[in-house]
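# For reference, the sequence and a predicted model appear below.
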Amino acid sequence: MAKHGKKYKEALSKIDRLKSYELQEALSLLKEVTFANFDETVEAVVKLGVDPRHADQMVRGSVSLPHGTGKTVRVLVFAKGDKAQEAKDAGADYVGDDDLMSKIQGGWFDFDKVVATPDMMASVGKLGRLLGPRGLMPNPKVGTVTNNIKEVVSDLKAGMIEYRVDKAGIIHAPVGKKSFESTQLAENLKSLIDSLVKAKPESAKGQYVRGVYISTTMGPGLKVDQQQLLGELKL
């Protein structure tokens, strides 16, 4: 079990671990108990009522956060011709085909997101063993295999995030930085929850959203009252 320092324990002492906080109260307290001297990421952890061992209960998708993530995202696009130019015009950091594939095969990974046009996937698929383990492989389910290059690149640069349920039925996703206003963090979190609810598998039975927690990179987690949150979203 991990050992925590004095500052973490002090922050933890200000939190009632048995309480489900209303969202604004949780965000205010989250800012109060942060102690790191850098702009920490605020992460949401959502427990879903699904069994990812069954393919028809896999929850995966993407959502554009209205206020972004606070992180500069380097986007690489595999495309040719007009689509390559479209990617450059949209602000993609790297655009190419065989030249970029060779660089990646040589161990280059100075990018955060990868997008590809459908016609490039036969070649890009050969990079699966390199991109897959890093969560970088383009996938049509999250919108990164597309001919709509301009919109996807713009969304990724603006703060579109991908999510995928893990083996325990939990989603981990960034919703901003601690320097964000509480209202911005709240709107980002609500966008994530709304997307997750819309992605609910038809085969999922019983309560779907079973727990929502927020934390900063270094700080302890707080439980959010999911019923109040879902009520605000009218879900």
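Received the coordinates, thanks. Numbering: from 1, shown residues only.
# C-alpha only now, for contacts and for neighbours.
Will do.
# most residues in a single helix of the chain, which one?
helix 182-198 (DSSP state H).
# after that one comes which helix or strand?
strand 209-216 (DSSP states H and E).
# elements contacting that following strand?
strand 41-48, strand 222-224, helix 226-232 (3 or more C-alpha pairs under 8 Å, 6 or more residues apart in numbering; DSSP states H and E).
# Out of these, which gets nearest to residue 123?
Residue 123 lies closest to strand 41-48 among the helices and strands packed on strand 209-216, at 34.4 Å (C-alpha to C-alpha).
# Which residues does that closest one contact?
Strand 41-48 is contacted from outside by 169-178, 189, 208-217, using C-alpha atoms under 8 Å, 6 or more residues apart in numbering.
# Counting neighbours, which of these end up buried?
For the contacts of strand 41-48, a burial check counting by 16 or more other C-alpha atoms under 10 Å picks out 169-178, 189, 209, 211-217.
# if we can go back for a sec, would you turn the helices and strands packed on strand 209-216 into CSV with mean neighbour count?
Compiled in CSV, those are given as follows (neighbours: other C-alpha atoms under 10 Å):
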stretch, mean neighbour count
strand 41-48, 22
strand 222-224, 24
helix 226-232, 15
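# Need the ones you listed in TSV (columns: distance to residue 158).
Shown next, in TSV, are the helices and strands packed on strand 209-216 (distance: least, C-alpha to C-alpha, whole Å):
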stretch	distance to residue 158
strand 41-48	16
strand 222-224	26
helix 226-232	25
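# who wins for proximity to residue 113 among those?
Of the helices and strands packed on strand 209-216, nearest to residue 113 by C-alpha to C-alpha is strand 41-48, at 18.0 Å.
# Specify the angle between that closest one and strand 209-216 in degrees.
Interaxial angle, strand 41-48 versus strand 209-216 (axes from the mean of the first three to the mean of the last three C-alpha atoms, to 10 degrees): 170 degrees.
# could you point out which element follows strand 41-48?
strand 60-64.
# Next secondary structure after that following strand?
Counting by DSSP H and E, what follows strand 60-64 is strand 75-78.
# So which residues make contact with that next one?
Taking C-alpha under 8 Å, 6+ apart as the rule, strand 75-78 contacts 84, 87, 92-97, 100, 111-117, 120, 124, 153, 156-157.
# hmm, 6 Å instead?
Strand 75-78 has contacts (C-alpha atoms under 6 Å, 6 or more residues apart in numbering) with 92-97, 113-116.
# A further structure is provided below for comparison with the first:
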Amino acid sequence: PDAEAAAKAAGADYVGLDEYINKIKGGWTDVDVIITQPAIMGKIGALGRILGPRGLMPNPKSGTVTMDVAKAVEEVKKGKIDFKVDKNGIVHTSIGKVSFAPQQMVENAREFINTLIKLKPATAKGTYIKSIYLSSTMSPGIKVDAKSVDA
């Protein structure tokens, strides 16, 4: 109950446990991020088949399983994004939503690329970013000239 009140105060859109577990079992997944505490993961684990393929399963590595739920909610609300790197070195992330203005998308893309450049290991030799493609969820990618992106 204390964590629920803190999460609500931090700006969480939905706060609760059993009622949302039942809604998710019924097919509801209208959320961007699910944040929980380690003690609750036993109940959330049963939803793995529903949440896993959608990338919504809470994970300690991404900071969505934490004792300080309010801090995690604040970070997500401020715009914290997670990205995944597959075995081929391809970086996957979301830089916005349909409701974003074009300028917001440009700013998010620029900030993300700059972050990637800052994360470049000192030992990495050669071309670090070979190509950039942008696409919506179910559309073909659009090639962006990597040299045109100012760091």
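Great, that's in hand. No experiment lies behind these values; they were computed from the predicted model shown.
# follow-up on the earlier one: buried set for the longest helix of the first structure?
Neighbour count says helix 182-198 of the first structure has 182, 184-186, 188-196 buried, by 16+ other C-alpha under 10 Å.
# contacting residues for residue 97 of the first structure?
Residue 97 of the first structure neighbours (C-alpha under 6 Å, 6+ apart): residue 78.
# which one in the second structure is aligned with it?
Correspondence of residue 97 of the first structure to the second structure, assessed by TM-score structural alignment: residue 17.
# Residue 101 of the second structure maps to what in the first structure?
By TM-score structural alignment, residue 101 of the second structure lines up with residue 179 in the first structure.
# Any idea how many residues pack against that match?
Residues contacting residue 179 of the first structure under the criterion other C-alpha atoms under 10 Å number 15.
# Which pair of the buried residues of helix 182-198 of the first structure spans the longest distance?
Within the buried residues of helix 182-198 of the first structure, 182 and 196 form the most distant pair, 21.1 Å apart (C-alpha to C-alpha).
# Nearest to residue 232 of the first structure among the buried residues of helix 182-198 of the first structure?
Distances from residue 232 of the first structure to the buried residues of helix 182-198 of the first structure, taken as C-alpha to C-alpha, are shortest for residue 190 (8.8 Å).
# what's the matching range in the first structure for stretch 55-73 of the second structure?
Using TM-score structural alignment, stretch 55-73 of the second structure pairs with 135-153 in the first structure.
# end to end, how far does the matching stretch reach?
17 Å (C-alpha to C-alpha, to the nearest Å).
# what does stretch 48-61 of the first structure give?
So stretch 48-61 of the first structure: terminal residues 14 Å apart, C-alpha to C-alpha.
# Equivalent analysis for stretch 56-74 of the second structure, please.
18 Å.
# And that stretch, how far out from the chain middle?
Between the centre of stretch 56-74 of the second structure and the centre of its chain there are 11 Å (C-alpha atoms, centre = their mean, to the nearest Å).
# Need the contact partners of that stretch.
6-7, 10, 33-38, 51.
# what's the distance between residue 137 of the first structure and residue 160 of the first structure?
For residue 137 of the first structure, the distance to residue 160 of the first structure - C-alpha to C-alpha - is 16 Å.
# So for stretch 14-30 of the second structure, what gets flagged as buried?
Neighbour-count burial for stretch 14-30 of the second structure [16+ other C-alpha under 10 Å]: 15, 21, 29.
# Map the last one onto the first structure.
Under the alignment defined by TM-score structural alignment, residue 29 of the second structure corresponds to residue 109 in the first structure.
# measure its match to residue 161 of the first structure for me?
19 Å.
# Please, where are all the strands along the second structure?
For the second structure, the strands defined by DSSP state E occupy 84-85, 91-92, 132-134, 142-144.
# Can you add distance to residue 151 of the second structure and give those back as a markdown table?
Formatted as a markdown table, the strands of the second structure follow (distance: least, C-alpha to C-alpha, whole Å):
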| stretch | distance to residue 151 of the second structure |
| --- | --- |
| strand 84-85 | 20 |
| strand 91-92 | 17 |
| strand 132-134 | 14 |
| strand 142-144 | 14 |
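# between those, which gets nearest to residue 25 of the second structure?
Comparing those against residue 25 of the second structure with C-alpha to C-alpha, the closest turns out to be strand 84-85 (26.2 Å).
# residue range for the closest one in the first structure?
With TM-score structural alignment as the criterion, strand 84-85 of the second structure aligns to 164-165.
# Distance from the chain centre to that stretch, please.
Here the centre of stretch 164-165 of the first structure is set off from its chain's centre by 10 Å, with C-alpha atoms, centre = their mean.
# Could you do stretch 113-130 of the first structure as well?
On C-alpha atoms, centre = their mean, the centre of stretch 113-130 of the first structure falls 21 Å from that of its chain.
# end-to-end on it?
By C-alpha to C-alpha, the extent of stretch 113-130 of the first structure from end to end equals 14 Å.
# In it, which residues are buried?
Neighbour counts over stretch 113-130 of the first structure (16+ other C-alpha under 10 Å) mark 113-118, 120-121, 124, 127, 130 as buried.
# could those residues go into CSV alongside distance to residue 46 of the first structure?
Converted to CSV, those look like this (distance: C-alpha to C-alpha, whole Å):
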residue, distance to residue 46 of the first structure
113, 23
114, 25
115, 26
116, 29
117, 31
118, 32
120, 34
121, 32
124, 32
127, 31
130, 28
